[in-house]
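Asker: Predicted model, plus sequence, below.
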Amino acid sequence: MIANEEAARSWLRSRPEVDKAATVRLENLVALLSAENQRQNLVSAASLEQVWLRHIVDSAQLLAHVPRGTSGAWMDLGTGAGFPGLVIAALRPETAVLLVESRTRRIEWLSRAAAEIGLTNVRVCGQRLEAVETRPVSVISARAFAPLDRLLELSARFSTRDTLWLLPKGRSAKQELEDLRTWRHAFHVEQSITDPQAGIIVGTLAGGKGRPT
């Protein structure tokens, strides 16, 4: 378990995705986030004191669950302040990352941050998820976007049997998965490395609503 900023930075340096260029991109993201948070409440002020732990590594840890060789687009739902979407894009510049966000000021922030960091692999989908054009993607992530059953109802149309779902759910992960009755899936809960009480729902979706697990 990672407990502080020094350990978070050390963990990042150990990741294969983190080279000098990726480090610069993340440093720039942190600086931009801190400045923008003075203008709009992207994240809590208290969390900025542990920004590498609470936001950067908390996002980057999702990559540990992505099999080598995974290609195709990554869709991040309800990106908000940019987590995990901007972090993933910074660490995987070869991967197309779709950031779905409907709030105007957040859309502006995501677009500006991606441009200033030089994330040419980012596309900001500035609309409600229901209006986003259906397309298959390789990975779907969502951090505090919606309860699991509702999230699947909204986004299952982007998923194939091979699509990997990575859903940080905090303390509710196990309970939300236990309560999921009407979808065929191969989901399980992984322990978060940034919070001993948090879990990440990981897996694939095999069927739709009305089909018991």
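Answerer: Happy to help now that I have it. Numbers count the residues shown, from 1 in each chain.
Asker: From now on I want contacts and neighbour counts done on CA atoms only, so please keep to that.
Answerer: Will do.
Asker: Which residue would you name as the spatial centre of the protein?
Answerer: Nearest to the geometric centre of the chain sits Pro84, at 3.1 Å (C-alpha atoms, centre = their mean).
Asker: Nearest spatial neighbour of that one, chain-adjacent residues omitted?
Answerer: Leaving out its chain neighbours, the residue that sits closest to Pro84 by C-alpha to C-alpha, 6 or more residues apart in numbering is Ser59, at 4.5 Å.
Asker: That neighbour is in what secondary structure piece?
Answerer: For Ser59, the host element (DSSP states H and E) is helix 58-60.
Asker: same question, Met75
Answerer: strand 74-77.
Asker: Kindly list the longest helix within this structure.
Answerer: In the chain, taking DSSP state H as the definition, the longest helix is helix 20-36.
Asker: Can you give me the buried ones in that one?
Answerer: 22-23, 25-26, 28-30, 32-34, 36 (16 or more other C-alpha atoms under 10 Å).
Asker: Tell me the helix or strand right after that helix.
Answerer: With DSSP H and E, the next secondary element past helix 20-36 is helix 45-48.
Asker: Contacts made by stretch 56-75 with the rest, please.
Answerer: Stretch 56-75 is contacted from outside by 8, 12, 26, 83-85, 87-88, 91, 95-100, 137-141, 164, 166, 192-194, 202, using C-alpha atoms under 8 Å, 6 or more residues apart in numbering.
Asker: Among those residues, which lie within strands?
Answerer: 97-100, 139-141, 164, 166, 202 (DSSP state E).
Asker: Who wins on neighbours among those residues?
Answerer: Leu99 (29 neighbours; other C-alpha atoms under 10 Å).
Asker: Cys125 and Thr204: what is the separation?
Answerer: Taking C-alpha to C-alpha, to the nearest Å as the measure, Cys125 falls 23 Å from Thr204.
Asker: just to revisit the earlier point, helices or strands up against the longest helix of the chain?
Answerer: In this structure, helix 20-36 packs against helix 85-91, helix 104-117, with contacts taken as 3 or more C-alpha pairs under 8 Å, 6 or more residues apart in numbering; DSSP states H and E.
Asker: Comparison target, given below:
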Amino acid sequence: MSLALPYLQMGLQQMQIELSAEQQQKLLDYVALLLKWNSTYNLTALRQEDQMLSHHVLDSLTLLPYLDGVAQLIDVGSGGGMPGIPTAICRPDIQITLLDSNSKKTSFLSQAVIELGLSNVKVITGRVEAVEGIEFDAITSRAFAELRDFVTLTSQLLRVDGRWLAMKGVHPYEEIAQLPEDVHVAQVDKLTVPSLEAERHMVIIQKGASA
């Protein structure tokens, strides 16, 4: 018997996240897809189910408390679908776009969306600069670029009153100092991910100079 479900449930309990049995199963199915396709598409350096659950699924779910009022979200440089796919499973009410320039990875993402039945997810293959004609309430990324590049390259995609939700490791003091003057950091929160020793921070950035 797989220990994945109790491992996931313990992590969700520690993070105070309540999900239905169907949502929990979809998160496990997503990890199974990562394991299945990883050797072909090079989606993650991790190879163990428990590591994928902590480093990818639970880590992605630290985004959930920051999605109040968000109807449209884009995950830039989504790679293997983190944080976009776990978020989409937990928040079917949010329309989520997964963007990546690597066609192998977006092939996996498209397949995962079909197999997991995620009707709230759209996959785009291409560079972020080429995306036009749509604005989002929030833009997130887990490993796309330094903050300055992240903000500059995606600025045209963010609503005036929207926010960037940058998922970072250690506190990015230097990156924050190099941000353009027409944006400001609203807050930086230290995050705790069960079974993950590494530091994690959420950097929330908004348009407009700081008051």
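Answerer: Ah, there it is. Keep in mind that what you see is a predicted model, and the values were worked out from it rather than measured.
Asker: returning to what we had before: count the residues that sit near the residue nearest to Pro84 of the first structure.
Answerer: As a burial measure, Ser59 of the first structure scores 22 neighbours (other C-alpha under 10 Å).
Asker: Show me what it lines up with in the second structure.
Answerer: Structural alignment (TM-score structural alignment) places Ser59 of the first structure against Ser60 in the second structure.
Asker: what's the mean distance for the longest helix of the first structure versus the second structure?
Answerer: Mean deviation of helix 20-36 of the first structure relative to the second structure after superposition (mean C-alpha distance after the TM-score superposition for the first structure): 0.9 Å.
Asker: Please compute how far that helix lies from its chain's middle.
Answerer: Put simply, helix 20-36 of the first structure sits 17 Å off its chain's centre (C-alpha atoms, centre = their mean, to the nearest Å).
Asker: neighbouring contacts of that helix?
Answerer: With C-alpha under 8 Å, 6+ apart, helix 20-36 of the first structure has contacts from 42, 48, 51, 56, 87, 90-91, 109, 113, 117-118.
Asker: Can you pick out the most distant pair from those residues?
Answerer: Farthest pair in the contacts of helix 20-36 of the first structure (C-alpha to C-alpha) is Leu48 and Gly118. Separation: 22.5 Å.
Asker: coming back round to it: I'd like to know which of the helices and strands packed on helix 20-36 of the first structure is closest to Leu152 of the first structure.
Answerer: Closest to Leu152 of the first structure of these is helix 85-91 (C-alpha to C-alpha; 18.6 Å).
Asker: ok, and what's touching that closest one?
Answerer: Defining contact as C-alpha under 8 Å, 6+ apart, one finds that helix 85-91 of the first structure is touched by 17-18, 22, 25-26, 56, 59-60, 63, 75-76, 79, 95-99, 110, 114, 119, 121-122.
Asker: repeat that with 7 Å
Answerer: Contact with helix 85-91 of the first structure is made by 17-18, 22, 25-26, 56, 59-60, 76, 79, 95, 97, 99, 119, 121-122, as judged by C-alpha atoms under 7 Å, 6 or more residues apart in numbering.
Asker: tell me, that helix lands on which residues of the second structure?
Answerer: The aligned range for helix 85-91 of the first structure is 84-90, by TM-score structural alignment.
Asker: Identify each buried residue in the matching stretch, please.
Answerer: Buried residues in stretch 84-90 of the second structure, counted by 16+ other C-alpha under 10 Å: 84-90.
Asker: ok, now stretch 193-212 of the first structure?
Answerer: Buried residues in stretch 193-212 of the first structure, defined by neighbour count with 16+ other C-alpha under 10 Å: 193-195, 198-207.
Asker: Could you do stretch 129-144 of the first structure as well?
Answerer: Under 16+ other C-alpha under 10 Å, the buried positions of stretch 129-144 of the first structure are 129, 136-143.
Asker: Could you tell me the angle between the longest helix of the first structure and helix 104-117?
Answerer: 140 degrees (axes from the mean of the first three to the mean of the last three C-alpha atoms, to 10 degrees).
Asker: List the contacts of Leu116 of the second structure.
Answerer: When contacts are counted by C-alpha under 7 Å, 6+ apart, Leu116 of the second structure touches Lys26.
Asker: Need the contact partners of the strand or helix carrying Ala186 of the second structure.
Answerer: Assigned by DSSP H and E, Ala186 of the second structure belongs to strand 183-191. The contact list for strand 183-191 of the second structure (C-alpha under 7 Å, 6+ apart) reads 200-210.
Asker: Sort out which of the residues you listed are in strands and list them.
Answerer: Per DSSP E, the subset of the contacts of strand 183-191 of the second structure in strands is 200-207.
Asker: In CSV, list these along with distance to Glu174 of the second structure.
Answerer: As requested, those are exported to CSV (distance: C-alpha to C-alpha, whole Å):
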residue, distance to Glu174 of the second structure
Arg200, 16
His201, 14
Met202, 15
Val203, 13
Ile204, 15
Ile205, 15
Gln206, 18
Lys207, 19
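Asker: which one of the residues you listed is nearest Arg148 of the second structure?
Answerer: Proximity of these to Arg148 of the second structure (C-alpha to C-alpha) peaks at Ile205, which lies at 10.7 Å.
Asker: picking that back up, pipe the buried residues of stretch 84-90 of the second structure into CSV and attach distance to Leu157 of the second structure per row.
Answerer: CSV is the format used below for the buried residues of stretch 84-90 of the second structure (distance: C-alpha to C-alpha, whole Å):
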residue, distance to Leu157 of the second structure
Gly84, 16
Ile85, 20
Pro86, 22
Thr87, 19
Ala88, 19
Ile89, 23
Cys90, 23
